[in-house]
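In: below is the sequence, then the predicted model.
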Amino acid sequence: MKELNDIVAAYDRAVLQKKQTALVSVVKVDGSSYRRPGARMLVTEDGEITGAISGGCLEGDALRKAQLAMFEKRNKLEIYDTTDDEDNKLGIQLGCNGIVYILFEPLQIHDPHNPLNLLKRVAHSRKDAVIATIFNEDKRLHQQGTVCLVNENETIALYADADLQADASVVLGSKNSSVKNYGDHTALFQFVPPSIQLVVAGAGNDTQPLTEMAYILGWNIVIVDGRPAHATQQRFPKAGKVCVAKPQEILSAVNVDEESAFVLMTHNYNYDLAVLEQIMRTNCSYIGVLGPKKKLQKMFDELVEKGTTISEDALQKIYGPVGLDIGAETSEEIALSVIAEIKAVFSGRNGTSLRERKVEIHARPIM
């Protein structure tokens, strides 16, 4: 989502500067590639690039192709076969051993079918969404481009196709991106969840590295603490929201959803305990508790003693001690450990070394 937000912001700047732009998207990959379908970048007429479609080796050639698409004012498809020695002769040298399909869409500011209008709606909403992009694998033929957005509340279709919209809804429900061939064209259905919302209970100095790292990742950051002198925007300039609140006020101050992660690190046992009691009943996906395991067990014991039921679902999403086992000691190292664990949980991974992984790093879109 950070890349999408950056692209939207870069497009808005280009519009103000009256620059022509093109959206460049990975729409299909056969074999191995650094980026997967749905990766995008924005290119301006003077060569400014926002986002990425490879590890940096493809962008130079794609920049030239994007500028050509702007000049010709039509969508274009380019296929980079990294299994072919010819690409190495061109100086691309992806070294990924796959075939990458790249779609180029010049953007017209006053065109109501401008793909950026759909991307903006996704970027500005905290809802799961699916973006559908139609292309033809024969690059000589017409390339339709980004045509449909589906979320739980609306369907915006720039291309009238009931089957396409129905398939987009299926992808929305499955939460898995998909590439489907329809005979005379192919469609990428990219599932796009909202950014992770990191809610940190605690405004101490050790919280600051955590928020800095979360900001780099493009997460939405909320700081909550009962101490007015600590919970200030000046101390946490990267946070989207800083609240001075009692534990029982947290759910009124924060809109919690499935993409929310809580980290309890106030160093105030009673405050953390009261917050835990409030949030473990929500639909958040992660709750991390700073401190030793015996502290968390004590919290559970006290909650049970007062008659609070701790469901199995709640237990599964509570992590204490918080973070991955990387030998972290300093505030910065602990922040890295916590951020990595949250990312692993939301990605459905276990945080082990990639060399131990027996299957491909990236799941392939369902065909």
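Out: Noted; the coordinates are in hand.
In: from here on, contacts and neighbour counts on C-alpha atoms
Out: OK.
In: so what's the gap between the lengthiest helix in the chain and the chain middle?
Out: In terms of residue count, the longest helix belonging to the chain (DSSP state H) is helix 331-347. In terms of CA atoms, centre = their mean, to the nearest Å, the centre of helix 331-347 is set 15 Å apart from its chain centre.
In: again with stretch 49-65
Out: That offset, for stretch 49-65, works out to 20 Å (CA atoms, centre = their mean).
In: could you do stretch 224-231 as well?
Out: On CA atoms, centre = their mean, the centre of stretch 224-231 falls 29 Å from the chain's centre.
In: ok, back up a step: what is the longest helix of the chain packed up against?
Out: helix 208-216 (3 or more CA pairs under 8 Å, 6 or more residues apart in numbering; DSSP states H and E).
In: would you indicate which residues of the helix it packs on are buried?
Out: By neighbour count on 16 or more other CA atoms under 10 Å, the buried set for helix 208-216 is 208-215.
In: quick one: list the elements packing against that helix.
Out: Using 3+ CA pairs under 8 Å, 6+ apart as the contact criterion, the elements in contact with helix 208-216 are strand 220-225, helix 331-347.
In: need the winner for burial among the ones you listed.
Out: Of the helices and strands packed on helix 208-216, the one with the most neighbours on average (mean count of other CA atoms under 10 Å) is strand 220-225, at a mean of 23.
In: hang on, the earlier thing: how about CSV for the buried residues of helix 208-216, with distance to residue 12 added?
Out: Putting the buried residues of helix 208-216 into CSV (distance: CA to CA, whole Å) gives the following:
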residue, distance to residue 12
208, 30
209, 30
210, 29
211, 26
212, 25
213, 26
214, 24
215, 21
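In: please compare the first structure with the one that follows:
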Amino acid sequence: MREIGDELLRWLEAGERFVLASIVGVRGSAPRDVGATAAVHADGTVLGSLSGGCVEGAVHSLALEALADGEPVRTSFDPDPDDPFAVGLTCGGQLDVYLHPVDPDGEPDTEASGTDGTIAALAWALRSAQRGLPVAVARLLDSGRTLSVGTDEHAGGTGDAELDGTVVAEVRAMLGRNTSGIRQLCVSGGHEHPMFVESWNTPPRMLVFGAIDHAAALARMGKFLGYHVTVCDARPVFATRRRFPEADEVVVRWPHEYLAEITTDRRSVVCVLTHDAKFDVPVLREALRGPACYVGALGSRRTHADRVDRLRAAGVTASELERLRAPIGLDLGGRTPEETAVAIAAEIVALHNHGSAHPLTHTSGPIHVA
């Protein structure tokens, strides 16, 4: 939902009627994962998508029916080898889709229940995400009642204080783990409530050290992939906002000093593009001892061999050096800054998804591995 959040928020603020169609379950190979959302306006306008076009037509029709009925619907799209006209994914996977009508005229009586409605809860979540705050959206699949939960606050409710407390606790735990999916909640009396949770954690960090042309191309690629991108260089004449308009931050600092002061985690990626020992060695020593999942450095093989000797002399251990990806990126044969940025991004994506980085035409088995 977050990827269509800006337009969705405009619909909410304008009091528009629409349906949220979200993937709540995937089995086998599918183009998009759990949490992917399309929105279908009452006038037929569509935001986002759930597949490469395989199920969009059917989802559009079902969404308009759900909006007319005013009731949430959960449906599955399963391939049927005996029916050539059955709606399903051509790749053979199965999707569970939740269709959730959002209608200002159909909102429950929020004053009687003492809670904000679905519209207020969704708007609060989308505004929080715009500000870069971690937030999760929980929807009860049987009723569509919605709670949006942040680290310290929440909005919306089910109308049941005990259930609200259970939802907030479970969702906050899922937000901390950055996980999404269906959970079965059980409250007093043995009543079960299936709940779908979308966790929108803060974006992972891409730290680009070295204010060169390759950094500008990589910053654009990093933003495209959803990273919070920082370009850092000690030289103020190069590290300017004008040269890096796509970056979230442009920092004039010695790279190793800046990296030592900020918080990184296992989702962070570090790309060192200076290929200058006085910059590279201190920042790589800092990065290789930190939690970042990816640490790469630009340069020729000769530059890298010299860099490794300098890193060893600076006390970097053999196990730490094994984490270093240099020369940076996959071998795509590219030469331009943009082609190099694609090669770096491809290596990061392959690492994140445990991909082989081999051409798919030369591999076998499922394309998307669970």
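Out: Cool, got the structure. This is a predicted model, so every value here is computed, not measured.
In: quick check: TM-score for this pair?
Out: The pair, once superposed, lands on a TM-score of 0.77 when counted by TM-score structural alignment, normalised by the length of structure 1; 349 aligned residues with a CA RMSD of 3.7 Å.
In: and the longest helix of structure 1, how far from structure 2 on average?
Out: Following superposition, helix 331-347 of structure 1 is found to deviate from structure 2 by 1.3 Å on average (mean CA distance after the TM-score superposition for structure 1).
In: related to what we said a few turns ago, nearest to residue 70 of structure 1, of the helices and strands packed on helix 208-216 of structure 1?
Out: Between residue 70 of structure 1 and those, the shortest separation by CA to CA is 33.9 Å, and it involves strand 220-225.
In: and which of the buried residues of helix 208-216 of structure 1 is nearest to residue 20 of structure 1?
Out: Sorting these by how near they are to residue 20 of structure 1, with CA to CA, puts residue 215 at the top with 29.4 Å.
In: now check structure 2 for the residue matching the closest one.
Out: Under the alignment (TM-score structural alignment), residue 215 of structure 1 maps onto residue 223 of structure 2.
In: distance check, its match against residue 203 of structure 2.
Out: The gap separating residue 223 of structure 2 from residue 203 of structure 2 is 10 Å, by CA to CA, to the nearest Å.
In: again, but for residue 293 of structure 2
Out: As for residue 293 of structure 2, its distance to residue 203 of structure 2 is 14 Å (criterion: CA to CA).
In: for residue 112 of structure 2, same thing?
Out: Spatial separation of residue 112 of structure 2 from residue 203 of structure 2 under the definition CA to CA is 37 Å.
In: in the stretch 51-200 of structure 2, which spans are helices?
Out: Secondary structure of the stretch 51-200 of structure 2 (DSSP state H, counting those that start in this stretch): helices located at 56-69, 110-113, 118-130, 161-177.
In: tell me how many other residues crowd residue 40 of structure 1.
Out: By other CA atoms under 10 Å, 24 other residues sit near residue 40 of structure 1.
In: so what does it match up with in structure 2?
Out: With TM-score structural alignment as the criterion, residue 40 of structure 1 lines up with residue 37 in structure 2.
In: which residues does the closest residue to that match other than its chain neighbours contact?
Out: Here the nearest residue to residue 37 of structure 2 in space, its sequence neighbours aside, is residue 22; by CA to CA, 6 or more residues apart in numbering that works out to 4.3 Å. Under the criterion of CA atoms under 8 Å, 6 or more residues apart in numbering, the contact partners of residue 22 of structure 2 comprise 1, 34-38, 50, 97-99.
In: residue 22 of structure 2 belongs to a helix, doesn't it?
Out: No: going by DSSP: H, G, I helix; E, B strand; the rest coil, the assignment for residue 22 of structure 2 is strand, not a helix.
In: could you check which residue of structure 1 pairs with it?
Out: When the structures are aligned by TM-score structural alignment, the residue of structure 1 matched to residue 22 of structure 2 is residue 25.
In: and if you look at residue 264 of structure 2?
Out: When structure 1 is aligned by TM-score structural alignment, residue 264 of structure 2 is paired with residue 256.
In: got it, and residue 350 of structure 2?
Out: With the correspondence set by TM-score structural alignment, residue 350 of structure 2 lines up against residue 344 in structure 1.
In: what sits against its match?
Out: Shown in contact with residue 344 of structure 1 (CA under 8 Å, 6+ apart): 350-351.
In: tell me the buried residues in stretch 319-326 of structure 1?
Out: Applying a neighbour-count criterion of 16+ other CA under 10 Å, the buried positions in stretch 319-326 of structure 1 are 319-324.
In: what sits up against that stretch?
Out: Residues outside stretch 319-326 of structure 1 that contact it (CA under 8 Å, 6+ apart): 263, 286-293, 296, 334, 337-342, 351.
In: next: stretch 105-117 of structure 1.
Out: 8, 11, 15, 20-24, 66, 69-70, 73-76, 145-147, 158.
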